[in-house]
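Trainee: please work out how this folds:
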Amino acid sequence: MTNDSIRLFVAAALPEGIKQNLLTRLTAFTHPAIRFVPSANLHLTLYFIGNVSQDQLPGISEKIKTITQQHLAFILSLERLEPGPTARTPRLVWARFNVSRLFEQLQHDLATALAPKPPEKQKAIPHVTLARYRKSEKHIPAFAPVLPPEQLLLPVNEVSLWQSELASPHPVYSILDSWPLLQNPGPANKV
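Mentor: Alright, predicted model coming up:
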């Protein structure tokens, strides 16, 4: 990465209460091979942009702003905490949320607008990365999914452009700008 480039992604910030709720549930995955993500870094990823030149920042911001003006706010429901992206070869522990049409549409539109080439048709899985497996560990026990004892809802009311600065032991994330999603005047939008 050169000095004039920055590493960016689009995500929704999590309310503090939801962060604490998820981290409390994460204790079921305590193991020396698993490194928890700091609370400040928890977010719902919508699209990873990657390294771009700083002079691209205004155009990226304008595209995100335009997209947010076309999408309704929505609510996600926690499905489970589990190793992923596959149980066979896990690299992380994530909080998976139930599939949402509004999430998928927003994620697709962001990918279409921001990808350097047309995005592959992959199913977007709404999730929050809670922990990462240490690459050096060879013997990691299998962990069973943790189902929520009660419903946990994540409201997604705005979208933010985040910068990621690689550091040790964790990257440092900062929000560069945020845009509200359209508010639904009707009942909670859980579709």
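Trainee: okay, CA-based contacts and neighbour counts for the rest of this
Mentor: Fine.
Trainee: tell me which element the nearest residue to residue 45 once chain neighbours are set aside falls in.
Mentor: For residue 45, ignoring the flanking residues on the chain, the nearest one in space by Cα to Cα, 6 or more residues apart in numbering is residue 11 at 4.4 Å. If you go by DSSP states H and E, residue 11 is part of strand 5-13.
Trainee: against which helices or strands is the helix or strand immediately after that strand in the chain packed?
Mentor: For strand 5-13, the following helix or strand on the C-terminal side (DSSP H and E) is helix 16-25. Other helices and strands packing on helix 16-25, by 3 or more Cα pairs under 8 Å, 6 or more residues apart in numbering; DSSP states H and E, are absent; none qualifies.
Trainee: now what about the helix or strand just after helix 16-25, what contacts it?
Mentor: The first helix or strand that comes after helix 16-25 along the chain, using DSSP H and E, is strand 34-36. Strand 34-36 is contacted from outside by 130, 131, 132, 133, 134, using Cα atoms under 8 Å, 6 or more residues apart in numbering.
Trainee: narrow those residues to those in helices?
Mentor: Per DSSP state H, helices hold no members of the contacts of strand 34-36.
Trainee: ok and the lengthiest helix in the chain relative to strand 5-13, angle-wise?
Mentor: Counting residues, the longest helix found in the chain (DSSP H) is helix 101-114. If you take axes from the mean of the first three to the mean of the last three Cα atoms, to 10 degrees, helix 101-114 sits at 170 degrees to strand 5-13.
Trainee: to compare against the first, here's the next sequence to fold:
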Amino acid sequence: MRAFVGFFTTKGIYEHVEKLKEETKSYLKGKWVEPQNMHMTFQFLGDISQSQAVSVLKNLQSIAEKHAPFKVQYRSLGVFPDRRRPRILWVGVSRGENRLKRLANEVAQLNKKAGIRVDAKPFHPHVTVCRIKEADRKKLGSLMNRYRNFNFGEETVDRIALISSSLTSIGPIYTVVEEFYFRRESS
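Mentor: The predicted structure follows:
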């Protein structure tokens, strides 16, 4: 199974992405992420076996039991790998960034202990909104400057999931294998 650990974002962010799509149609060509597919990835696992999936699920349950729900604020636009070679357009995070980084680190540490390959690249909290095929870099840079402090919305992160990813000719199909809700804060 091809899989990753993460969570799906709420649909609220997509209203703003639709406006971006319209605004950039003359100078950015690419594959925009469908609303139901918008997510944040803590760790891409690649192809994993059934026994590895079981280990990941145990790890996620353990992580979820130790965390409370928290708010994230989506803000700003960026590209990977850089402005000279933009391939991925993403929405970043301001509020909640450290909590997301801590979660990603816990996922990586536990999965590494279980013998699952861990990406060496540092985790950068973001939601991919477009896979860029070609773009006018100057106009794209101007867009990112205009959206540097733009508020794309807020949501409560209250779960973590193992998500399978099937690549098809019409795009990826994501399926939640199992998700674990964070412990509720005591009132």
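Trainee: just the strands from the second structure, written as ranges.
Mentor: 2-8, 28-32, 39-47, 70-80, 88-93, 126-135, 151-157, 159-168, 171-181 (DSSP state E).
Trainee: out of these, the one nearest residue 99 of the second structure is which?
Mentor: strand 70-80 (8.0 Å; Cα to Cα).
Trainee: tell me the residues of the first structure aligned with the closest one.
Mentor: On the first structure, the counterpart of strand 70-80 of the second structure by TM-score structural alignment is residues 74-84.
Trainee: would you mind measuring from residue 121 of the second structure to residue 59 of the second structure?
Mentor: 21 Å (Cα to Cα, to the nearest Å).
Trainee: ok so, going back, buried residues, the strand holding residue 11 of the first structure. List them.
Mentor: If you call a residue buried by 16 or more other Cα atoms under 10 Å, then strand 5-13 of the first structure has these buried ones: 6, 7, 8, 9, 10, 11, 12, 13.
Trainee: try stretch 55-70 of the second structure
Mentor: 55, 56, 57, 59, 60, 61, 62, 63, 64, 67, 70.
Trainee: contacts for that stretch next, please.
Mentor: Contact partners of stretch 55-70 of the second structure, identified using Cα under 8 Å, 6+ apart, comprise 96, 103, 106-107, 110-111, 114, 156-162, 178, 180-185.
Trainee: now do 6 Å
Mentor: By Cα atoms under 6 Å, 6 or more residues apart in numbering, the residues outside stretch 55-70 of the second structure that reach it are 156, 157, 158, 180, 182, 183, 184, 185.
Trainee: now tabulate the buried residues of stretch 55-70 of the second structure in a markdown table and tack on distance to residue 87 of the second structure.
Mentor: Below are these laid out as a markdown table (distance: Cα to Cα, whole Å):
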| residue | distance to residue 87 of the second structure |
| --- | --- |
| 55 | 33 |
| 56 | 29 |
| 57 | 31 |
| 59 | 32 |
| 60 | 30 |
| 61 | 34 |
| 62 | 35 |
| 63 | 32 |
| 64 | 33 |
| 67 | 33 |
| 70 | 30 |
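Trainee: can you tell me the closest non-neighbouring residue to the counterpart of residue 7 of the first structure in the second structure?
Mentor: In the second structure, the residue matched to residue 7 of the first structure (TM-score structural alignment) is residue 2. Nearest residue to residue 2 of the second structure, sequence neighbours excluded (Cα to Cα, 6+ apart): residue 47, at 4.1 Å.
Trainee: ok, now which ones touch the residue nearest to residue 45 of the first structure?
Mentor: By Cα under 6 Å, 6+ apart, the neighbours of residue 11 of the first structure are 44, 45, 46, 159, 160.
Trainee: same deal with residue 124 of the first structure?
Mentor: Contacts of residue 124 of the first structure (Cα under 6 Å, 6+ apart): none.
Trainee: any idea how far residue 104 of the first structure is from it?
Mentor: Taken as Cα to Cα, the span from residue 124 of the first structure to residue 104 of the first structure is 6 Å.
Trainee: and residue 74 of the first structure, by the same measure?
Mentor: 11 Å.
Trainee: residue 154 of the first structure now?
Mentor: 15 Å.
Trainee: now residue 89 of the first structure
Mentor: Here the criterion is Cα to Cα. By it, residue 89 of the first structure lies 25 Å from residue 104 of the first structure.
Trainee: who's more crowded, these two?
Mentor: Just comparing residue 89 of the first structure and residue 104: by other Cα atoms under 10 Å the higher neighbour count belongs to residue 104, 16 against 9.
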